[in-house]
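Participant: missing the sequence, but the structure's below:
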């Protein structure tokens, strides 16, 4: 193999792409209050500021309702006003500490602020009320993971799955953590189960593709990366991953196509020019290779100039000797 191939620049991947999917807990309580009903309708329509205004009006009429504070907290959470949302959830808890949902959503607000220990407190309180709720274990697992308590996080993900094995996101998160911990077999198993539950799960395909690539199973990796791309055509990271897998199979032309797609999305990506240049060099497309190395250098990837000296200058010298 051409020694230039060994100079390919790989993209740094974050194998633990943690997915915290907020599952909002809305109330099922009925209310005849018009402001409350309009607030709930506004929440469903995604008009969160309007919803907050309606809940404000409802609270004027009923300032001791934990449900109204809870719903206003939800509106604030969706507007990313996390501190204020926590205040409202706390009011709900003061008025009624027996409802798990108040603790759960306050925990989500704490997660959003990276207050993971506070989130753990809330999830533990919620579990005192409902110890069979898979979502609580899933959310708590995420908090443990962010605190680098990985074994405990894995245990909570597994508990969530034991209570509800129909959620692909539970397997995806456990798969990502297994991947991060170097447990490729377990990670592939989790991603595969996630895909069986949700064949449109882009993250599961990408995660499994990463594992296959690390194991040298490049054909399987390319398949999974291609599936992931079908669901999100403009994710450059997946194109990079697929290109690297193709390079593992010495499919230089096909890899060059992926780098060309990346360049079409971001013409200032020096690494894509550099790597495409390596592909062209391995295909003996010298002019194209050297042009890409020049462009990569101009964009700030200065080691490309070393390749220019080593490869392009050498080729020029060969041409001069032939003349």
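Facilitator: Structure's in. What do you need? The structure presented is a predicted model; accordingly, all values stated were derived computationally and were not measured.
Participant: only C-alpha atoms for contact and neighbour calcs from this point on.
Facilitator: OK.
Participant: helix, strand or coil: sort out residue 182 for me.
Facilitator: Reducing the assignment at residue 182 to three states with DSSP: H, G, I helix; E, B strand; the rest coil gives coil.
Participant: name the element residue 165 belongs to?
Facilitator: According to DSSP states H and E, residue 165 maps onto no helix or strand at all.
Participant: that one - how many residues pack around it?
Facilitator: Here the neighbour count serves as a burial measure; for residue 165 (other C-alpha atoms under 10 Å) it reads 17.
Participant: distance check, it against residue 172.
Facilitator: Residue 165 is 12 Å from residue 172, where distance means C-alpha to C-alpha, to the nearest Å.
Participant: what's the answer for residue 229, then?
Facilitator: In this structure, residue 229 and residue 172 are 17 Å apart, going by C-alpha to C-alpha.
Participant: those two: which is more packed in?
Facilitator: For the pair residue 229 and residue 172, the greater number of neighbours falls to residue 172 (30 against 20), based on other C-alpha under 10 Å.
Participant: now the helix or strand containing that one, how far from the centre of its chain.
Facilitator: When secondary structure is defined using DSSP H and E, the element that contains residue 172 is helix 168-180. Averaged C-alpha coordinates place helix 168-180 at 11 Å from its chain's average position (C-alpha atoms, centre = their mean, to the nearest Å).
Participant: here comes the other one, which I'd like you to weigh against the first:
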């Protein structure tokens, strides 16, 4: 099965107006104040991406100036219209700017260096250049600029929050949390640092702390789908499955077409062994998007748990058709074809092919793929090959599954096929052997008793004959 992936809340925050008011306001005309612009390399930023103003610009409607964009300001791209971008400023003004007047964040270090030379004590420019260094992957330069901004007295909450993101990305979790805490003290109304702090808690396995942060954030952003989803993931990680499902229920109740929430809920139901409910969720997801191989694979697995091997095989086949290199679907298909309870549904040859494909995709490094390959060879009666692959499984098996892997190796060496519970199988086989031995012993004992009785009878007859003859 494939769980829903966890993503931390990170990145730059850009203020925005209500979407309706933006559209009613319409596009502003842009007047470029400075025209001394070097030729810019053509690039295309997608919707939601930040770009940096190369020059000062004015937004105006008629004769009225409604907003001014300063050199170095961050702008959010709404739409790429070819020669220009429709953007939203930090204050929420919507307008169009020529592409020549904006650059990607990773290309903006020069702009901020010019501004720092002009305004050496303006800490904000150091934080912006730090973000540009970060986008370039230059961590040391980024950290130096973050620190310089704060050392110069730039105590804005986002200075600490931004440095916290950077620290978290570097794996310096304690420093990240300290920065987030400081940002929250400076601006308690901005819950973004709290959300990012929750992500750090998740990464450290501090699930209860993450849940507490997400819960507090939800008091501000009530019923926010993204926060509910992240809290559900935290609940799942903490083993609180019922609460996780309630959060997913709230998302789906508000938006019945939220496929990610339906998939997430289905996976938790699978973990609770509610296979019918899980299969129903994955079916609902497929009704919304029947091109998702993960949904096909996941429904197939739950159908197999329900004893619907034929339907499960069809789902695995569809998943593989959509994603030929989907290793988990190949592995699941191999297990089904090698170990199905109904012998008519087994196909050891096809199972070997599927398991080999999964192994090839994962470069023979996935223990589940190798286990499936060994089981497939055992199902085909090729126990020498089964033993060889199972030996590799034992070699790489973590401590919690090594005992099981070793028991399966013993079975293959004894030329016995895979079984999901070798301990129970050993017990059953031992009890069966003991029963046979007991029956054999009783049979022999009964025969011995009969033979002894017959002997006594013969001796009695012989003795009687002797007595008659003597008389």
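Facilitator: Done, it's in. Note that this is a predicted model, so its numbers are computed, not measured.
Participant: fetch the TM-score of the aligned pair.
Facilitator: Aligned and superposed, the two chains score 0.75 in TM-score terms (TM-score structural alignment, normalised by the length of structure 1); 287 aligned residues with a C-alpha RMSD of 3.2 Å.
Participant: what does residue 177 of structure 2 align to in structure 1?
Facilitator: When structure 1 is aligned by TM-score structural alignment, residue 177 of structure 2 is paired with residue 86.
Participant: swap in residue 266 of structure 2?
Facilitator: For residue 266 of structure 2, the aligned residue in structure 1 is residue 175 (criterion: TM-score structural alignment).
Participant: that match reaches residue 193, doesn't it?
Facilitator: No - between residue 175 of structure 1 and residue 193 there is no contact, the gap being 9.6 Å when judged by C-alpha atoms under 8 Å.
Participant: who has more neighbours, the two?
Facilitator: Applying other C-alpha under 10 Å to residue 175 of structure 1 and residue 193 shows that residue 175 carries more neighbours, namely 33 against 21.
Participant: one step back: with structure 2 overlaid, how far apart is the helix holding residue 172 of structure 1 on average?
Facilitator: After superposition onto structure 2, helix 168-180 of structure 1 sits on average 1.5 Å from its aligned residues (mean C-alpha distance after the TM-score superposition for structure 1).
Participant: which SSE is the residue nearest to residue 201 of structure 1 when sequence neighbours are not counted in?
Facilitator: Nearest residue to residue 201 of structure 1 in three dimensions, chain neighbours excluded: residue 195, at 6.1 Å (C-alpha to C-alpha, 6 or more residues apart in numbering). Taking DSSP H and E as the criterion, residue 195 of structure 1 maps to helix 184-197.
Participant: what do you get for residue 131 of structure 1?
Facilitator: For residue 131 of structure 1, there is no helix or strand it lies in under DSSP H and E.
Participant: now do the same for it: its match in structure 2.
Facilitator: In the superposition onto structure 2, residue 131 of structure 1 corresponds to residue 222 when matched by TM-score structural alignment.
Participant: ditto for residue 101 of structure 1
Facilitator: When the structures are aligned by TM-score structural alignment, the residue of structure 2 matched to residue 101 of structure 1 is residue 192.
Participant: how close does its match get to residue 218 of structure 2?
Facilitator: For residue 192 of structure 2, the distance to residue 218 of structure 2 under the criterion C-alpha to C-alpha works out to 12 Å.
Participant: assign a three-state SS to residue 58 of structure 2, would you?
Facilitator: Assignment for residue 58 of structure 2 (three-state DSSP): strand.
Participant: please verify my assumption that it contacts residue 95.
Facilitator: No - judged on C-alpha under 8 Å, residue 58 of structure 2 makes no contact with residue 95 at a distance of 10.0 Å.
Participant: list residues touching both of those two?
Facilitator: Common neighbours of residue 58 of structure 2 and residue 95, using C-alpha atoms under 8 Å, 6 or more residues apart in numbering, are 29, 30.
Participant: please enumerate the helices of the stretch 151-300 of structure 1.
Facilitator: Per DSSP state H, counting those that start in this stretch, the stretch 151-300 of structure 1 carries helices over the ranges 168-180, 184-197, 202-214, 218-231, 236-248, 252-265, 270-282, 286-298.
Participant: re earlier: for the match of residue 266 of structure 2, list the residues it contacts.
Facilitator: By C-alpha under 8 Å, 6+ apart, the contact list for residue 175 of structure 1 reads 186, 187, 188, 189, 190, 191, 207.
Participant: can you check residue 351 of structure 2 too?
Facilitator: Applying C-alpha under 8 Å, 6+ apart, the residues contacting residue 351 of structure 2 are 333, 334, 335, 336, 337, 338, 373, 376.
Participant: what about those, which one has the most neighbours?
Facilitator: residue 376 (34 neighbours).
Participant: which one in structure 1 is aligned with it?
Facilitator: Under TM-score structural alignment, residue 376 of structure 2 pairs with residue 276 in structure 1.
Participant: also residue 29 of structure 2?
Facilitator: So, by TM-score structural alignment, residue 29 of structure 2 is left unmatched.
Participant: looking at this, residue 29 of structure 2 is in a helix?
Facilitator: No - assessed with three-state DSSP, residue 29 of structure 2 is strand; it does not lie in a helix.
Participant: list the residues that contact it.
Facilitator: Going by C-alpha under 8 Å, 6+ apart, the list of residues near residue 29 of structure 2 reads 58, 59, 60, 61, 62, 95, 96.
Participant: now with 10 Å, please.
Facilitator: Taking C-alpha atoms under 10 Å, 6 or more residues apart in numbering as the criterion, residue 29 of structure 2 is in contact with 58, 59, 60, 61, 62, 65, 66, 94, 95, 96, 97.
Participant: again, but for residue 55 of structure 1
Facilitator: With the criterion set at C-alpha under 10 Å, 6+ apart, residue 55 of structure 1 makes contact with 34-40, 49, 61, 67-73, 75.
Participant: can you tell me the helix or strand for it?
Facilitator: Element membership for residue 55 of structure 1 (DSSP H and E) is helix 48-61.
Participant: what's the average distance of that helix to structure 2?
Facilitator: After superposition onto structure 2, helix 48-61 of structure 1 sits on average 3.5 Å from its aligned residues (mean C-alpha distance after the TM-score superposition for structure 1).
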